[in-house]
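*Asks:* predicted model and sequence below, questions to follow.
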Amino acid sequence: MDRVNAFGDDALGDLDAVGLVDELRRGAVSASELVEAAIARTEKANPALNGLTFEAYERARTRARLHRPYGGFFDGVPSFVKDNVAVAGMPAMNGTDAWEPVPAAHDGDFASAYLATGLVPVGRTRMSEFGFSAAAEHPRLGAVRNPWHTDHTAGASSSGSGAFVAAGVVPIAHANDGGGSIRIPASCNGLVGLKPSRGRLPLDKDMRQMPLRIVANGVVTRSVRDTAAFYREMEKVVANPKLPPVGDVTGPGVQRLRIAVCTQSILHEASPEVSELTLKTAALLEQLGHRITVIDNPVPQRFMDDFLLYWSFLAFALVRGGRRTFGPSFDRGRLDNLSLGLEQHAARNLHRLPTAIARLARMRRVTSRLQSTYDVVLTPTLADVPPRVGHLDPTAPYEQIIARLIEWVAFTPLQNATGEPAISLPLGQSQSGLPVGMMFAAGVGEEARLLELAFELEQAQPWRRIQD
């Protein structure tokens, strides 16, 4: 097994982000030392993982030398931003090479809030083209590989962020999720990945303009406390008064929950190995005193067709409007077969789009009925273990790619349509030693409940660490 472990005896050690904050505050390390360690680890890990798309080393060094220019709880902790949000001075290529890079003139709404927490980006992380695939395997830019076993995918679209955090390059990195793109790499790489409620964190203008806002920003981390601290600190910067506050979640909750367990996706049962791991997680929850009920999947089959059509419409808008959006150097001939195939699917079915969007917007009715009986729903994050690089090759025929995507990514899109929160926790391990995520979903605004449950499960069954 070809494992990539960037952990070492340097300023970062094997601490999570909260642990590094403690070290910074007591003067045991400096921000400059942390940034230098992160740069060295990036240089060590990236040749094998291919997770870096833009380096901002000098910017990070300068930022670390300044005396608390932003403040914020995480001030001085190195991080990465994904390749699809606006950060001043950095180009955003959205996982492709279809136009000439142009640095952003200003921070977008998300980056403004993210940087205000004090996190120091040392670069941008690679993603699948426009985030459409669940694996980043660009025909010219190469594949992002899983640090647990580099023959396998790191998941997507937040591929580089997931690979780098798992390998120990940094403790926390930006990710965002339009169909599972926080939770999928969290599952593949053995991380904590919370997709928050719609509106919890700011979106840049291009993502706000979607007819249905399926995208949510967030992070991937190695510990529940890092994820909880991130949402607490972001709430200090930009809180949504329409949502219940997340607050300062620091440990397990007291309330015993009614938890529904489902191993069936909308289309089929998860693989036998993943189904068994899900039921083992359910048994652990029962041992902890929660009330467990196994249910059939209540989501109608047409949901997947509707979501695919909306996904395709986003590709249609990007491909047809490429020159207007990305400049005159945009060349659709450099796009992969998945992007082009989705665009063609949308072109053939545009007459069905208004009905599909309306049905997706009504999916909350289905989950609201479920939430009247259950507090949390447990499913696998993905229907099978992380596949080998090449399984989702974007140069393959579109029909092959999309069939394999729908089969694997069968559980995560629901919460993007409903706007509800869901968290992937690394509670499973495949027979081959790869991480397998378990996903917990709750009602809109109930991130605190999910974090409390995550703390409890982390304490009851600590997950494996790559450095062990």
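*Replies:* Ah, there it is.

*Asks:* from now on I want contacts and neighbour counts done on CA atoms only, so please keep to that.
*Replies:* OK.

*Asks:* for the helix or strand containing residue 151, packing partners?
*Replies:* Using DSSP states H and E, residue 151 sits in strand 149-153. When contacts are defined as 3 or more CA pairs under 8 Å, 6 or more residues apart in numbering; DSSP states H and E, strand 149-153 sits against strand 145-146.

*Asks:* where do the helices of the stretch 351-468 of the chain begin and end?
*Replies:* Here the stretch 351-468 of the chain has its helices, by DSSP state H, counting those that start in this stretch, at 353-361, 363-371, 398-408, 413-418, 447-460.

*Asks:* and the last one, what does it pack against?
*Replies:* In terms of contacts (3+ CA pairs under 8 Å, 6+ apart), helix 447-460 is packed against helix 224-237, strand 422-429.

*Asks:* and it, what's buried?
*Replies:* Buried residues in helix 447-460, counting neighbours by 16 or more other CA atoms under 10 Å, are found at 447-458.

*Asks:* okay, one more to line up with it:
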Amino acid sequence: MSPRVHVFGDDALGDLDAVGVAEAVRGGTVSATEVVEAAIARAGAVDPFLDALVVTDYERARAAAAAPPEGLLAGVPGLVKDNTDVAGLPTRHGSLAVPATPVVADAPFTRQLKATGTVVVAKSTLPEFGFNATTEFEHLPPTRNPWDPEFSCGASSGGSAALVAAGVVPIGHANDGGGSIRIPAAACGLVGLKPTRGRLAPDDHAASMPVDIVCNGVVTRSVRDTAAFLAAAERHRPAPGLPHVGHVQGPSSRRLRVGVIVESLTGPPDAETAQAVQDTAALLEDLGHEVVDIPLPVAPQFKDAFAHYWSLLAFSTQRFGARIFHPEFDASATDPLTQFLAGRFLRNAWRTPGAVYQLRRSEHLYRERFAEAGIDVALSPVLGHTTPRLGHIAPTVPFPEMFERLLRYVSYTPLHNACGAPGLSLPLATTQDGLPLGVHFSAFHGDERTLLELAYELEAARPFARIQD
């Protein structure tokens, strides 16, 4: 096992989480300028080892820190993933096909993030257009996992996860179209909440999608950071049509009925992943919750439908990139995964109406099967197996072998993107290699409060491993 890579130390950030930093800034123990300077120094020290930064915004971050905005997280340094606009910086979506042209305005989610008080210091890496589950590239160095740089950091929010886990900042923007918050959270030992569809400011292109599968959010090192972010974001933009979450600050006394799902549509998980789920189920029983086995709340056709939709998105990127991303988009510069998926769609375009129907139907089936089982929360693996080494699902692996590996790995999370329900990865286990191993919780639409309350209880009962220990 390679040495861990982190930059926790005796500076203004110390080993504080986001809430701790905000409290220190409010209390005058440190200034926002001091913590932003610490984050800048940490980024410079660690990124040569992780390759997780795309472009920095240090001067604007310093200016923002000099007069930080109001908010629960006022003065806390953070990141924006490089598929979301930050005024004055380019948005390249992890692709050499998109020119490095600065954009003129913040995206809606960037405005929401800044409204929490978070100071954006840089943009973080993602695989091309977020299509992969590892942050690896055809022509660029991979983003590495700080727990062991020979392993994947997950994706598509891999850069944010690597930098938060390594201690550069306590909070990083992530978004999730098939697991892209929860997968890197699981790989890097973080809390990763994919909110209910519509909970946070949407992706710029969400309204034009046949099925809106992308949700914004963050990755953090503590449950209270995720809860504080959600509360602060909700104050800026209450979610239309969803119940108010509020600021969840601890566990509930309510005991839950938890449904356990082990097998996915691609088969059973590997032994370590299955054991992590069973150990978590035993912990829940010890805490007084009722635990029952339930079937996967999805139709058998879902796997093929989601794979086809994935391919449709890649085809749309290839064909309409100049309209969607930049007038000078170069389709010939996209990576092998994007091109393979686009070609896969063309060979099967006739399947599109049926695939869209199955994805839209998944919300009804999810609600129906939750209600039939009488459960409050479902427990499952995040992924089909433990975090792979770099190269296992790199875009340079020959197709279709690479895509089959990818489907095997990402076998649980896409359901919640299609049906719109909230999903949460918690770092409650560790592999034999000493890497974090996440487990997944999901709930009814709009019920992030129950997920966060349960997460507080589990974090207290089984404290998360820390990279610096």
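*Replies:* Perfect, I can see it now. This is a predicted model, so every value here is computed, not measured.

*Asks:* and the residue nearest the centre of structure 2, what does it touch?
*Replies:* Nearest to the mean C-alpha position of structure 2, by CA atoms, centre = their mean, lies residue 181 at 1.0 Å. Residues near residue 181 of structure 2 by CA atoms under 8 Å, 6 or more residues apart in numbering: 155-157, 174-175, 192-194, 217-219.

*Asks:* what's the closest of these to residue 338 of structure 2?
*Replies:* For those, the residue nearest residue 338 of structure 2 by CA to CA is residue 156; the value is 13.8 Å.

*Asks:* check the offset of the strand holding residue 151 of structure 1 from the chain's centre.
*Replies:* Strand 149-153 of structure 1 has its C-alpha centroid displaced from the chain centroid by 18 Å (CA atoms, centre = their mean, to the nearest Å).

*Asks:* mind checking how far the helix or strand following that strand is from the chain centre?
*Replies:* Next helix or strand after strand 149-153 of structure 1 toward the C-terminus (DSSP H and E): helix 159-167. Here helix 159-167 of structure 1 is found 10 Å from its chain centre; the criterion is CA atoms, centre = their mean.

*Asks:* just to revisit the earlier point, and the helices and strands packed on helix 447-460 of structure 1: which comes nearest residue 80 of structure 1?
*Replies:* helix 224-237 (14.0 Å).

*Asks:* superpose on structure 2 and give me the mean offset of the closest one.
*Replies:* Taken against structure 2, helix 224-237 of structure 1 registers an average deviation of 0.4 Å after superposition, with mean CA distance after the TM-score superposition for structure 1.

*Asks:* can you check stretch 32-39 of structure 1 too?
*Replies:* Mean deviation of stretch 32-39 of structure 1 from its aligned counterpart in structure 2 after superposition (mean CA distance after the TM-score superposition for structure 1): 0.6 Å.

*Asks:* where in structure 2 does that stretch fall?
*Replies:* Structural correspondence for stretch 32-39 of structure 1: residues 33-40 of structure 2, per TM-score structural alignment.

*Asks:* contacts for the matching stretch?
*Replies:* 11-13, 21, 58, 61-62, 65-66, 75-77, 119, 121, 168-169.

*Asks:* ok, 7 Å please
*Replies:* Contacts with stretch 33-40 of structure 2, where a contact means CA atoms under 7 Å, 6 or more residues apart in numbering, come from 11-13, 62, 65-66, 77, 168-169.

*Asks:* could you do stretch 409-417 of structure 2 as well?
*Replies:* Applying CA under 7 Å, 6+ apart, the contact partners of stretch 409-417 of structure 2 are 177-179, 213-214, 264-266, 381-385, 422-423.

*Asks:* tell me how far that stretch is from the chain's mean position?
*Replies:* From the chain centre to the centre of stretch 409-417 of structure 2 is a distance of 12 Å (CA atoms, centre = their mean).

*Asks:* do stretch 209-219 of structure 2 as well
*Replies:* Per CA atoms, centre = their mean, the displacement of stretch 209-219 of structure 2 from the mean C-alpha position of its chain is 10 Å.

*Asks:* how near is the closest residue to residue 361 of structure 2 other than its chain neighbours to residue 206 of structure 2?
*Replies:* Once flanking residues are discounted, residue 361 of structure 2 sits nearest to residue 419: 7.7 Å by CA to CA, 6 or more residues apart in numbering. As judged by CA to CA, to the nearest Å, residue 419 of structure 2 and residue 206 of structure 2 stand 15 Å apart.

*Asks:* okay, these two: which has more neighbours?
*Replies:* A count of neighbours by other CA atoms under 10 Å puts residue 419 above the other of residue 419 of structure 2 and residue 206, at 25 against 13.

*Asks:* which two in the buried residues of helix 447-460 of structure 1 are spaced the farthest apart?
*Replies:* 447 and 458, at 16.1 Å, using CA to CA across the buried residues of helix 447-460 of structure 1.

*Asks:* what residues sit buried inside stretch 254-266 of structure 1?
*Replies:* Residues 257-266 are the ones in stretch 254-266 of structure 1 that count as buried (16+ other CA under 10 Å).

*Asks:* so how far does it reach from one end to the other?
*Replies:* Start-to-end, stretch 254-266 of structure 1 (CA to CA) is 32 Å.

*Asks:* with stretch 166-181 of structure 2 instead?
*Replies:* Termini of stretch 166-181 of structure 2 sit 17 Å apart (CA to CA).

*Asks:* against structure 1, where does it fall?
*Replies:* Under TM-score structural alignment, stretch 166-181 of structure 2 corresponds to residues 167-182 of structure 1.

*Asks:* mind listing what's buried in stretch 402-410 of structure 2?
*Replies:* Going by neighbour count (16+ other CA under 10 Å), the buried part of stretch 402-410 of structure 2 is 402-403, 406-410.
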